[in-house]
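>>> Sequence first, then the predicted structure:
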Amino acid sequence: MKSSFSQIINSETPVLVDFYADWCGPCKMLAPILKDLKEELGDAVKIVKIDVDKNQPLAAKYQVKGVPTMILYKNGKQVWRQSGVVQKEQLKQVITGS
């Protein structure tokens, strides 16, 4: 059974949502950064990738105008948002708060 988006982001674990598109060059640059980040942080973060072309209503609801756009949720609340490629160290600081 697939969880709804609101169920996914309503988690005590920080949830980093990556809104991306297959045709987007910067999105391709971001993919290995997110992979490294997940390997480093493990269960301390959930990373969810959302293809904006396949999930247009969701992208519209969260006002995603450009890709990649990343939004960090803690307990269902948006605590950080940025468009464009973000380096791993910066993402790590945002997620861990240090």
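Looks like it came in fine. Numbering: from 1, shown residues only.

>>> From here on, just use CA atoms for contacts and neighbour counts.
Fine.

>>> those helices in this structure, which residues are they?
5-9, 25-41, 56-61, 88-96 (DSSP state H).

>>> Spatially nearest residue to the residue nearest to the spatial centre of the chain (excluding sequence neighbours)?
By Cα atoms, centre = their mean, the chain has its centre lying nearest to V17, at 2.1 Å. Leaving aside its sequence neighbours, V17 sits nearest to V48 (Cα to Cα, 6 or more residues apart in numbering; 4.8 Å).

>>> possible to save the helices of the chain as TSV with distance to M70?
Below are the helices of the chain laid out as TSV (distance: least, Cα to Cα, whole Å):
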stretch	distance to M70
helix 5-9	13
helix 25-41	10
helix 56-61	11
helix 88-96	10
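
>>> this is the comparison structure:
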Amino acid sequence: MGELEGISLANNVVTADQNNFNQVIQGTQPVVVDFWASWCMPCRMVSPILDELAEERQGAVTVAKVNVDENPAIASQYGVMSIPTIIRFQAGEEVSRVVGALPKAELLRRLGL
């Protein structure tokens, strides 16, 4: 966990914002970023799946969440037009992207996990 030292974690999930986003996605392991909002029902469906992923693959995958209402610049930078949008990063580069709520197996398959 040394790479994310000083970054807020809840249930193995990183809360990412303008202050730490670039640091979060630079990790050597895959980083799955959930772009969400509290009013978004499909986001609420995906959130427990990503929480499970963070728990099951702790130490192998980092799961981060970005509230688009609080961090519109990050959402804009990555072209997030619909939520939930889940992007997998590897060493700071986008590797795959999923838009919308999907069952866990399909979500992991499309993210390449």
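Perfect, thanks for sending it. Computed from a predicted structure; not experimentally measured.

>>> before we move on, back to that, closest to P68 of the first structure out of the helices of the first structure?
helix 25-41 (5.4 Å; Cα to Cα).

>>> Now do that closest one and helix 88-96, the angle between them.
60 degrees (axes from the mean of the first three to the mean of the last three Cα atoms, to 10 degrees).

>>> which residues in the second structure does helix 25-41 of the first structure match up with?
Mapped onto the second structure using TM-score structural alignment, helix 25-41 of the first structure spans residues 41-57.

>>> can you tell me which residues contact the residue mapped onto I74 of the second structure from the first structure?
Counting by TM-score structural alignment, I74 of the second structure corresponds to L58 in the first structure. Neighbour list for L58 of the first structure: V52 [criterion: Cα atoms under 8 Å, 6 or more residues apart in numbering].

>>> Thought E94 was touching Q26 of the second structure, still the case?
No. Counting by Cα atoms under 8 Å, Q26 of the second structure does not reach E94; the two are 10.7 Å apart.

>>> What are the neighbouring residues in contact with the residue nearest to V17 of the first structure?
Counted by Cα under 8 Å, 6+ apart, V48 of the first structure has contacts V15, L16, V17, D18.

>>> Can you tell me how far it is from N75 of the first structure?
V48 of the first structure is 15 Å from N75 of the first structure, where distance means Cα to Cα, to the nearest Å.

>>> How about Q93 of the first structure?
For Q93 of the first structure, the distance to N75 of the first structure - Cα to Cα - is 18 Å.

>>> If you count surrounding residues, which of those two has more?
N75 (14 against 10; other Cα atoms under 10 Å).

>>> Map the more buried one across to the second structure for me.
Match for N75 of the first structure (TM-score structural alignment): A91.

>>> Excluding chain neighbours, give the residue nearest to that match in space.
Closest to A91 of the second structure by Cα to Cα, 6+ apart is Q26, at 4.7 Å.
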